[in-house]
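Trainee: Need a 3D model of the following:
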Amino acid sequence: MEVAILTVGDELLSGDTENTNATWLARQVTARGATVTRILVVPDDRGVIADYVRQWADRFDAVVVTGGLGGTHDDVTMDAVADALGRDLVVDPDAKDAVICTAAEFRDANPELVDAYDLDLDVDAWASVPEGARVLENEAGLAPGCAVDADGATVYVTPGIPAEMKAVFETVADEFGGDVVSERIYTPAPEGAITDLLAELHDTFDVAVGSYPSEEGPNSVKVTGTDLDEVSKAVSWLEERLETVEPEDAA
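Mentor: Alright, predicted model coming up:
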């Protein structure tokens, strides 16, 4: 399963907000055996978002889009996904009920904010999804996510607030999977000193290998493949030729 991750937000591009969503999503997808093939940050630009969703839905098994949901002027992600897939944007009745319920709970819990700012929620804007989408419940916030099937690919849309993104992703986490397995070992050897060894490993076994230097401790080497036995053999071969340390020594 090949997955692309599209993170949306001007605040990410300016550096005002750290893009922790991309890292978290990549780890979750990879841990389930799927392969992340693209990660990109784009602005709150409806046309740009639509272009990438359209391209990636044709190339990959799943596209995860996070950020830009809601009813404010710069929340254009749902519109862009609808554009990309040639769908109309429609108000989902269940999503609307959930938004109304969540908003009422907020008003009850924060009457001073409601009075001070005269909050007037455009419920339809928050509850709109591409036609035919499956609404994904957001137990941590107001804006629901959605999943849209498109010619063999599925486009998943989640809010950008980390807690809400995680809550929505967990509702579909079991839909991500694959045959990719990996093992990691740690070594005090400098990255430049093991270049030839890793090249030989790559030529000897049907695996991918990556080395990752660390400023805080020993470096790591990650061996990845689709055959667990092949990966295990490659790691054993490497351990016979490379000084290693235990993972807890690398923390």
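
Trainee: switch to C-alpha atoms for all contacts and neighbour counts from now on
Mentor: OK.

Trainee: which residue ranges form the helices in the protein?
Mentor: 10-13, 20-31, 46-59, 77-85, 93-109, 111-117, 123-126, 162-170, 195-204, 228-241 (DSSP state H).

Trainee: Please identify the most buried of those.
Mentor: Across the helices of the chain, averaging neighbours per residue (mean count of other Cα atoms under 10 Å) puts helix 77-85 on top, at a mean of 23.

Trainee: And it, what does it pack against?
Mentor: Counting contacts by 3 or more Cα pairs under 8 Å, 6 or more residues apart in numbering; DSSP states H and E, helix 77-85 packs against helix 46-59, strand 89-91, strand 128-130.

Trainee: Go through those and name the closest to residue 83.
Mentor: helix 46-59 (6.1 Å; Cα to Cα).

Trainee: ok, residues contacting that closest one?
Mentor: With Cα atoms under 8 Å, 6 or more residues apart in numbering as the test, helix 46-59 has contacts from 4, 8, 42-43, 63, 76-77, 79-85, 150-151, 153-155.

Trainee: That helix versus helix 77-85: what angle between them?
Mentor: 50 degrees (axes from the mean of the first three to the mean of the last three Cα atoms, to 10 degrees).

Trainee: Now the second one, please; I'll put the structures next to each other:
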Amino acid sequence: MKTFKSGLGKKMGLGFGSLILIILALGAVILWKMSGVRDHAVMLEQEYVPQVRMSGNMERMVSQTMYNMIAYELSEEKHYFEEGSKTLEKVKSAVRDTKTFAETSPRLAELKTAAADAETKVSEYEKFVAETVKRNEQIAENRKSLQASGMQYMKSCYNFLANQNNALETEMVAGFDAEELSERLKKITLVNEVIDLGNATGIATFKAQALRNPEIIRDAQKNFDIMGKKLQTLLSASELEEDIKEIEKVGAAARE
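Mentor: So this is what the prediction gives:
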């Protein structure tokens, strides 16, 4: 009987001991697994979450920059350029911060590569912006030149027209014959046609710019040939030095 009890006690002791060992082993595994979870949690908090936040902020600033720069390109209004320049500086700063952050862990190698690529793209975009500013400034200068030429064109046309109207009135009072009056009316008609061509060309120029459609201005180019022919006809029919000078001024303005 004692032998039976002794054997049973040993078995129970071994079983209980084995159970303790199993519990201890499971505890160690759980601790090891939880340690891995903790490491991943730290990684998420310190590496991946900031990465997502940085990417989101950068995307928002890039969108704001592009919106303002596109608005500047289309409208040529400098306040859009100024706002775009401010956000572009923020983008550059964000890229630098991202590059610095990417150096903190080898697990952020992809972020490091992306940041370097973003830095290159931002540099290229800055060059594009500089070219856009230069082009818009050139457009503004060209527009001023066109406006000045257009004003001179119209001024000379109306001076010539005024001279012809005054001459017609004088000739009518003096009793010039119908043929002479008809010649004067032809000049008046011609200069009015030249004025109409100038107006049509000016409208086409601004319409082409507003719609960004160069075909409109190309179509209007034919007006200059017609102007030239009509001005040549006026020159051939004019004798007064004053009239000839005004016609030449019109031609010079049209060629500028």
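
Trainee: Drop the TM-score for these two in here.
Mentor: The TM-score (TM-score structural alignment, normalised by the length of structure 1) is 0.18; 60 aligned residues with a Cα RMSD of 4.5 Å.

Trainee: about what we covered before: need the helices and strands packed on helix 77-85 of structure 1 in TSV with distance to residue 240 of structure 1, can you?
Mentor: Listed next are the helices and strands packed on helix 77-85 of structure 1 as TSV, based on distance: least, Cα to Cα, whole Å:
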stretch	distance to residue 240 of structure 1
helix 46-59	40
strand 89-91	58
strand 128-130	54
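
Trainee: Name all residues that make contact with residue 114 of structure 1.
Mentor: Applying Cα under 8 Å, 6+ apart to residue 114 of structure 1 gives the contacts residue 107.

Trainee: who's in contact with stretch 71-79 of structure 2?
Mentor: 80-81, 132, 136.

Trainee: can you rerun that using 6 Å?
Mentor: 80-81 (Cα atoms under 6 Å, 6 or more residues apart in numbering).

Trainee: before we move on, back to that, in JSON lines: the helices of structure 1, plus distance to residue 220 of structure 1.
Mentor: Shown next, in JSON lines, are the helices of structure 1 (distance: least, Cα to Cα, whole Å):
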{"stretch": "helix 10-13", "distance to residue 220 of structure 1": "28"}
{"stretch": "helix 20-31", "distance to residue 220 of structure 1": "16"}
{"stretch": "helix 46-59", "distance to residue 220 of structure 1": "31"}
{"stretch": "helix 77-85", "distance to residue 220 of structure 1": "37"}
{"stretch": "helix 93-109", "distance to residue 220 of structure 1": "45"}
{"stretch": "helix 111-117", "distance to residue 220 of structure 1": "49"}
{"stretch": "helix 123-126", "distance to residue 220 of structure 1": "44"}
{"stretch": "helix 162-170", "distance to residue 220 of structure 1": "27"}
{"stretch": "helix 195-204", "distance to residue 220 of structure 1": "12"}
{"stretch": "helix 228-241", "distance to residue 220 of structure 1": "12"}
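
Trainee: To residue 185 of structure 1, which of those lies closest?
Mentor: helix 228-241 (7.9 Å).

Trainee: Tell me what angle that closest one forms with helix 195-204.
Mentor: Interaxial angle, helix 228-241 of structure 1 versus helix 195-204 (the same axes, to 10 degrees): 150 degrees.

Trainee: For helix 228-241 of structure 1, name the packing helices and strands.
Mentor: Of the remaining helices and strands, none touches helix 228-241 of structure 1 by 3 or more Cα pairs under 6 Å, 6 or more residues apart in numbering; DSSP states H and E.

Trainee: Among the helices of structure 1, which comes closest to residue 134 of structure 1?
Mentor: Among these, the nearest to residue 134 of structure 1 by Cα to Cα is helix 93-109 (10.1 Å).
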